[in-house]
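S.K.: show me how the following folds:
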Amino acid sequence: MISVMLFLIVTLYLSFTSDALSLPATSTTPIPPYTPPTGPPSQDKIPHIIFLSADTGGGHRASALSLNASLTTSPLSTSFTSEIVSIWPGGAWPYRDLVEAYVHLSRHPRQWGFLYHLSNTGPYLCWMNGDTVLRNVKRIRKMDCWRTADIIVSVHPTMTNIPQILSKQPFYTVITDLGSCHATWFSRRCSRMFVASEKLYEKARKRGWVRRSKLVRSGLPIRPVFGEEGERMGERFGEEGKRYREEKKAKLGLKGNGVLFMGGGEGVGMEEYIWGVKRSLEANDIKSQIVVVCGRNKLLHERLSTSTPPPPKRTIIKRILRRPKVESEPEVS
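M.R.: Have a look, this model is predicted:
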């Protein structure tokens, strides 16, 4: 009975917001359903790896890109082909509108909170798993990428259930979260589940009932370029490291001490905390600056630039709107 009620609530909610969900996602660049493989020609019949992701924030896509980049730059790069795939554009409604729904909800925090907490319950999860299978399995099975996959890696919570039902291939889940972690991540059919913290390890055991033998504590995927940056910096607190960091800060127009805010690819939910920290700095007469990495969230960038109160005398707010090449082309104002 509870599952039926939850189904009706969500269906009615999505019906009322369907116009908003059909708007183009202006703040994201969607991952195509199928992209040409990288690596040697397919006629070599070497293993083909697919990374399942979606443009719902920057973390999932960044993790997929990081894992793919690490493999393609490794000595094993000639031993496989790989691609990054989103299965939902070919799925049933409302799954095919996942990216548009995320953009809409990221601009409406109350709706976001309602759906997040509703979907993070056992009854809803049972309904969603059944619904996604009944209405999407046939569609997904027909996808070319599915027929060519030898190894499957999911970095998105909504792409853990169906793939594990469909695939006989090795399936790996890489959780791109540090602490809170939505219940949809914990599908137990995977070959291995990689978690980023001890807290997630315990949560996977208690809430997901994932066997210890399947859990790997590994941290979050990091793009190779950040490792290269670390090598160029050298010893962080040595003289060369300090000089290198000061040069980088100068290029960004940063001086002295600062507070850094990062909120994923969409910079969701940061504004309240930004102004809270600003008030605290003011109250304690601390001379500092607040650096906000807005990701692709142009709305947040504009609000911090124009529609918010001016910065206090002793606090400077810098806004960084990241371009696709995150490491090298920040736009600072």
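S.K.: only C-alpha atoms from now on, for both contacts and neighbour counts.
M.R.: Fine.
S.K.: verify the contact between residue 266 and residue 295 for me.
M.R.: Yes: the pair residue 266 and residue 295 passes the contact test of C-alpha atoms under 8 Å, sitting 5.4 Å apart.
S.K.: between those two, which contacts overlap?
M.R.: Jointly contacting residue 266 and residue 295 under the rule C-alpha atoms under 8 Å, 6 or more residues apart in numbering are residue 58.
S.K.: touching stretch 195-212 from outside, list them.
M.R.: Where contact means C-alpha under 8 Å, 6+ apart, the residues beyond stretch 195-212 that reach it are 174-181, 183, 186-188, 215-220.
S.K.: tell me how many other residues crowd residue 185.
M.R.: Residue crowding around residue 185 was assessed by other C-alpha atoms under 10 Å; the count is 23.
S.K.: next one: the one 3 residues further on
M.R.: For residue 188, the number of neighbouring residues by other C-alpha under 10 Å comes to 18.
S.K.: element containing it?
M.R.: In the assignment (DSSP states H and E), residue 188 maps to no helix and no strand.
S.K.: repeat for residue 327
M.R.: Counting by DSSP H and E, residue 327 is held by no secondary-structure element, helix or strand.
S.K.: could you also give me the structure for this second sequence? I'd like to compare it with the first:
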Amino acid sequence: MTTTVVSITEKVLERVYGSSKSAISVAGGVDGDGERVKRHTHHHIHRHSYDDSNDDVCYSDEDESAMELVQIGAERTKNVLILMSDTGGGHRASAEAIRDAFKIEFGDKYRVIVKDVWKEYTGWPLNNMENSYKFMVKHVQLWKVAFHSTSPKWIHSCYLAAIAAYYAKEVEAGLMEYKPEIIISVHPLMQHIPLWVLKWQELQKRVLFVTVITDLNTCHPTWFHPGVNRCYCPSQEVAKRALFDGLDESQVRVFGLPVRPSFARAVLVKDDLRKELEMDQELRAVLLMGGGEGMGPVKETAKALEEWLYDKENKKPIGQMVVICGRNKKLASSLEAVEWKIPVKVRGFETRMEKWMGACDCIITKAGPGTIAESLIRSLPIILNDYIPGQEKGNVPYVVENGAGVFTRSPKETARIVGEWFSSKTDELEQTSENARKLAQPEAVFDIVKDIDELSEERRHLAKVSYTLTSSFASLV
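M.R.: Model (predicted):
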């Protein structure tokens, strides 16, 4: 009897695409005429194991070792696949927060994998969504049109069906590689196609699928899919939208926006932080955020703050300022060259935001949901100075109507508010801080992973359901 040596990857492709000949062709093998065929959308596919009844097939040493590791891990852990995309920093931040919370709460019970399925398994334009998003956000009117024009269900349903017709196989291969018991989506475009794949492969009973929404108020309708086991909403406003769009009350939970555990549970003392960060111990401090890219009227706002936080009559400062410039080195250099009349700290891209927030008394930022959630946890009064049309627009009333901050695009008006908070309106500052504290939900990420664990335990008896492909998803579309 002839024994054939194949790789696990070849078996995956054969299962997904049919015959071994076509599988090799799609993966970058040879076509019928002996010519080399290149398929760029599959060069990221990794090795993994499948149950197989063919006794005549054996595996290469490399694949056998990998398969053994997967099988050993499967006995100890459940695989959790978090689907995200780097279209804005909030999706990855939420994904990593959930991953870290699983580790803290459950140790090795779960193996959590964070993946951008579009980037790793599909081709253009999906694998370029990050750059496309950045371009449209810089041209906000373009993004506004894209956001609202795709909101009607019939439009985005057609759009997603077209994507499925072209890239469903790639998404199928990406999902099947990790054989997840749990799939968590933290992106609005990561519901429909994965759920269609699970339905076609008859895996809904075996695989738990949940959505964690990362927009505080005005979220896109593609976030909501009736096929999810759970939809975690960061606010009551989003929960109402979920119910309006067809989800059942039993599917919806309101826990808050997931924030990284190191931030949510950090025990910080302001005096100690100011000493560590070499800040003035007595003066109130304002934190001016430029975002990850250091965008917006940061320099204009900083100069306006200097005027309001300097007592000209007594020739002394009444406040201090911390400016986060992100990756904008030109902005940082420009601010560092200024001879300030008040204490100023200029920082680049920061990974210790919990400390800088903990050391300050208020924050100036655009209306990003992650920064808002973190500011609330630190009880910081918020001055919102901008927002992205569409998903961030609703964050403004969320903050303002709950008394946790104000909104103005004017650098001079922003500086006036801070100056009054630090001098004649300290009572207003303290009340706004208290309102922010009441709105905060620091345990949200832990509540989410605990609820997912409970759902998983309820479905434990379904773990024996075979995790194999039935037929290619391509025949569905």
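S.K.: once they're superposed, what TM-score comes out?
M.R.: Taking TM-score structural alignment, normalised by the length of the first structure as the basis, the two superposed chains have a TM-score of 0.68; 281 aligned residues with a C-alpha RMSD of 4.0 Å.
S.K.: give the aligned equivalent of residue 220 of the second structure in the first structure.
M.R.: Residue 220 of the second structure maps onto residue 182 in the first structure when the alignment is built from TM-score structural alignment.
S.K.: hmm, I was thinking of residue 82 of the second structure
M.R.: So residue 82 of the second structure corresponds to residue 51, using TM-score structural alignment.
S.K.: distance of the aligned residue in the first structure for residue 160 of the second structure from residue 122 of the first structure?
M.R.: In the first structure, residue 160 of the second structure lines up with residue 129, judged by TM-score structural alignment. Between residue 129 of the first structure and residue 122 of the first structure the distance is 11 Å, computed by C-alpha to C-alpha, to the nearest Å.
S.K.: straight-line length of stretch 273-291 of the first structure, end to end?
M.R.: End-to-end distance for stretch 273-291 of the first structure: 12 Å, by C-alpha to C-alpha.
S.K.: equivalent analysis for stretch 219-230 of the second structure, please.
M.R.: Across stretch 219-230 of the second structure, first to last residue, C-alpha to C-alpha, it's 17 Å.
S.K.: I'd say the match of residue 220 of the second structure and residue 121 touch.
M.R.: No: the pair formed by residue 182 of the first structure and residue 121 falls short of the contact definition of C-alpha under 8 Å, at 9.2 Å.
S.K.: more neighbours: which of those two?
M.R.: residue 182 (16 against 13).
S.K.: and the residue most central in space within the second structure, how close does it get to residue 137 of the second structure?
M.R.: When the second structure is reduced to its mean C-alpha position, the closest residue under C-alpha atoms, centre = their mean turns out to be residue 91, at 1.2 Å. Taking C-alpha to C-alpha as the criterion, residue 91 of the second structure is separated from residue 137 of the second structure by 16 Å.
S.K.: distance of residue 219 of the first structure relative to residue 176 of the first structure?
M.R.: Using C-alpha to C-alpha, one gets 9 Å for the distance from residue 219 of the first structure to residue 176 of the first structure.
S.K.: okay, those two: which has more neighbours?
M.R.: With other C-alpha under 10 Å as the criterion, residue 219 of the first structure and residue 176 differ in neighbour count, and residue 176 comes out ahead with 24 against 16.
S.K.: count of residues packed around the equivalent of residue 235 of the second structure over in the first structure?
M.R.: Structural correspondence for residue 235 of the second structure with respect to the first structure (TM-score structural alignment): residue 197. Taking other C-alpha under 10 Å as the neighbour definition, residue 197 of the first structure ends up with a count of 18.
S.K.: now residue 83 of the first structure
M.R.: Neighbours of residue 83 of the first structure (other C-alpha under 10 Å): 20.
S.K.: what's the answer for the one 5 residues further on, then?
M.R.: Look at residue 88 of the first structure: counted by other C-alpha under 10 Å, it has 24 neighbours.
S.K.: just the one 3 residues further on next, same as before
M.R.: Burial measure for residue 91 of the first structure: 19 neighbouring residues, criterion other C-alpha under 10 Å.
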